[in-house]
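Colleague: Predicted model and sequence follow; I will ask about them next.
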Amino acid sequence: MVRIREFENGVGTLFHRNLVRGSTHLYNGQEAVAVGAVAALRPTDPVTCTYRGHGVVLARGSDPVACYAEILGRSGGLCGGKGGSMHLTDVSRAHYGSHAIVGAHLPIAVGLGLGAQYRGTDEVSLTFFGDGTVNIGAFHEALNLAAVWSLPVVFVIENNLYGEYSPVAATTPITRLADRAAGYAMPGVQVDGNDVHAVRDIVATAAERARGGGGPTLIEALTYRQVGHSRSDPATYRPEGELDAWLERDPITLLERFIGDAAATASVRERVAAEITAALDAALALPEPDEAELLTDVIG
């Protein structure tokens, strides 16, 4: 979780130095969701996520240098510098993409689950998405098909309280998003998304159920993004005091309290900060992609 936080702070620095083309969507505050969920999976279990996906990719074990290089549009990036911040993909880690279109990856996650079922493996497809996605047609179609075919898919809502700039209550008529599962005859559970152990345990239960042929589960992880929707969003729409209240429940702080060893956790922070600084410097030293690579790996 510290690695993700340090990485995202570095992305913010790059953006303000005008070194990142387009926008960026940081994961600060949501680290426990990705880390807890991935900890419950096997390395071969396929994963997909949203454009706010740096944390998920890093939790999956991707190289921070390659991640930074992709965001910077440099050679050596995860996608050769062609995908950028919103499309980090690392198939070598069974990570089948961060997706910029809201909800577009849920059918892909269902397809990955269908593939596992068809091949007779016990892989589980897990997909992360935001609270705004529960109002997208692809969400309902994906859950419906996964339930009808009893596919091994775990759907994880990262409910950070806002769909871009709109609070959940302004766009969704229910307060407990996990209740949407009832319409598709699958379990719907809610978990403290800032408690890494709670997330791990809930996802582990859902993954075990899916591996055993029990079908999909919908998990709602309650969390909070500590920054604006994107780097151009100052988040002035948040009620006074809301951010401070959630900072008291910062997932890294909660874990450090659980560990109860200030010297050990300080050592982790220091070591990881140095690691990420070195990764950022290494990525900045990489060249931009050669012109000959312009049309490679591109389907037209």
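Modeller: On my side now, so go ahead.

Colleague: Please make it C-alpha for all contacts and neighbour counts, starting now.
Modeller: Noted.

Colleague: show me where this structure has strands.
Modeller: Secondary structure of the chain (DSSP state E): strands located at 47-50, 95-99, 125-130, 153-159, 162-163, 166-167, 188-192, 217-222.

Colleague: so can I have TSV of those showing distance to Leu284?
Modeller: Listed next are those as TSV, based on distance: least, Cα to Cα, whole Å:
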stretch	distance to Leu284
strand 47-50	25
strand 95-99	22
strand 125-130	29
strand 153-159	31
strand 162-163	32
strand 166-167	35
strand 188-192	37
strand 217-222	35
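
Colleague: winner for burial among those?
Modeller: Of all the strands of the chain, strand 47-50 has the most neighbours on average by mean count of other Cα atoms under 10 Å, namely a mean of 28.

Colleague: name the helices or strands packed onto that strand?
Modeller: strand 95-99, helix 105-119, strand 125-130 (3 or more Cα pairs under 8 Å, 6 or more residues apart in numbering; DSSP states H and E).

Colleague: of all these, which lies closest to Thr171?
Modeller: strand 125-130 (12.8 Å; Cα to Cα).

Colleague: what about versus this one:
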Amino acid sequence: MSIVISGANGKLGSLIIEQLLQKVSADQIIACVRHPERATSFLNQGIEVRHCDYDQPESLDQAFAGASKLLLISSSNPDDTVRLRQHAHVIESAKKAQVEHLLYTSFAFLGDGLISPSHLHLATEHSILTTGIPYTFLRNALYTDFIEVIGLKTAIANGELIIYPGDWKFNTVTRHDLALGIAAVLSEPDGHRNKTYELTAPHPWSFDELAIIMSESAGKHISIRQDPQIQNWIYGYLNKIDTSSTSDDLERLIGGPITTLKDSVLPFIKM
């Protein structure tokens, strides 16, 4: 079995390979990267490294040759038109290479999304379905580290976390937990073919819960204040995606509980 990971040098890709190495031998893993010269750590672990650039279709045919499983990690390009074209290049090359199983890191609960990333992921999923290649859609929730942009240090200093008004609930997860779940799917037999997993927290959390954790960490009370005048792009984004729907798919895949909210957010509070 050859497990090919595209975007292997990225944060999620690197974590997936780290977890895969605990489940399969290094010679079963192929790390596809845009800059092979930056992948010496993989080579040192006995992992084959191949050049793979979503913008260079000619690089993909060879990169995917002999793949039993190919994990397409979604492009990080900020332009969704470019991203969709890049994904199309990967999917077409997967067909040419006769990949046996195509897995894709999509986004959780797409049917409830109102913004272009939802359309991007739905379009990519549809393209994969049209190939006839057995698939697995790994619909990842928002990363918990989005909290970096809501002003945690300022909140701790002032004793007050200011948020945009709303009944906010979050189904977020860590990259580490996603890597655990995805590595489980990649390393196990083909029971995951033609399935879609919503990889979210099993229960949503609130800003009130976050404030309690911040208070415990800071040794003083941190209150929550809603302010409709707050200027932060993140709330516009959060309002347009499904941040609250949950699933136990991720915990079932990893065979246990995901990282607690406290353990997930403390690194950002203490930075």
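Modeller: Noted; the coordinates are in hand. This structure is a prediction, so every number in the text was calculated from the model and none was measured.

Colleague: Could you report the TM-score for this superposition?
Modeller: Here the TM-score for the pair of chains, by TM-score structural alignment, normalised by the length of structure 2, is 0.35; 160 aligned residues with a Cα RMSD of 6.1 Å.

Colleague: hmm, back to that, I'd like the helices and strands packed on strand 47-50 of structure 1 as JSON lines, with distance to Asp201 of structure 1 appended.
Modeller: Compiled in JSON lines, these are given as follows (distance: least, Cα to Cα, whole Å):
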{"stretch": "strand 95-99", "distance to Asp201 of structure 1": "21"}
{"stretch": "helix 105-119", "distance to Asp201 of structure 1": "21"}
{"stretch": "strand 125-130", "distance to Asp201 of structure 1": "14"}
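
Colleague: Structure 1: helices as residue ranges?
Modeller: 2-16, 31-39, 54-59, 64-72, 105-119, 137-148, 168-171, 196-211, 242-247, 251-259, 262-284 (DSSP state H).

Colleague: Quick one: end-to-end distance for stretch 144-158 of structure 1.
Modeller: End-to-end span of stretch 144-158 of structure 1 (Cα to Cα, to the nearest Å): 20 Å.

Colleague: Equivalent analysis for stretch 44-62 of structure 2, please.
Modeller: First-to-last residue span, stretch 44-62 of structure 2, Cα to Cα: 22 Å.

Colleague: Also stretch 38-58 of structure 1?
Modeller: Where stretch 38-58 of structure 1 begins and where it ends lie 10 Å apart, using Cα to Cα.

Colleague: Name the nearest residue to Thr136 of structure 2, sequence neighbours excluded.
Modeller: Once flanking residues are discounted, Thr136 of structure 2 sits nearest to Leu103: 4.6 Å by Cα to Cα, 6 or more residues apart in numbering.

Colleague: Which of the helices or strands spans that neighbour?
Modeller: Using DSSP states H and E, Leu103 of structure 2 sits in strand 102-107.

Colleague: Tyr235 of structure 2: which element?
Modeller: helix 233-238.

Colleague: Tell me which helix or strand comes right after that helix.
Modeller: Defined by DSSP H and E, the subsequent element after helix 233-238 of structure 2 is helix 249-254.

Colleague: Can you show me the strands along structure 2?
Modeller: Counting by DSSP E, the strands of structure 2 are 3-6, 29-33, 48-51, 69-72, 102-107, 135-140, 160-163, 195-199, 223-226.

Colleague: I'd like the ones you listed laid out as a markdown table, including mean neighbour count and distance to His126 of structure 2.
Modeller: Below are the strands of structure 2 laid out as a markdown table (neighbours: other Cα atoms under 10 Å; distance: least, Cα to Cα, whole Å):
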| stretch | mean neighbour count | distance to His126 of structure 2 |
| --- | --- | --- |
| strand 3-6 | 28 | 19 |
| strand 29-33 | 25 | 24 |
| strand 48-51 | 20 | 26 |
| strand 69-72 | 24 | 14 |
| strand 102-107 | 25 | 11 |
| strand 135-140 | 23 | 11 |
| strand 160-163 | 20 | 37 |
| strand 195-199 | 21 | 13 |
| strand 223-226 | 14 | 40 |
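
Colleague: Dump those into TSV; add distance to Gly236 of structure 2 as well.
Modeller: Converted to TSV, the strands of structure 2 look like this (distance: least, Cα to Cα, whole Å):
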stretch	distance to Gly236 of structure 2
strand 3-6	31
strand 29-33	33
strand 48-51	37
strand 69-72	28
strand 102-107	18
strand 135-140	20
strand 160-163	12
strand 195-199	23
strand 223-226	15
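
Colleague: Of those strands, which is nearest Gln62 of structure 2?
Modeller: The nearest among the strands of structure 2, by Cα to Cα, is strand 48-51 at 8.3 Å.

Colleague: picking that back up, Glu242 of structure 1: which of the helices and strands packed on strand 47-50 of structure 1 is closest?
Modeller: Of these, nearest to Glu242 of structure 1 by Cα to Cα is strand 125-130, at 19.1 Å.
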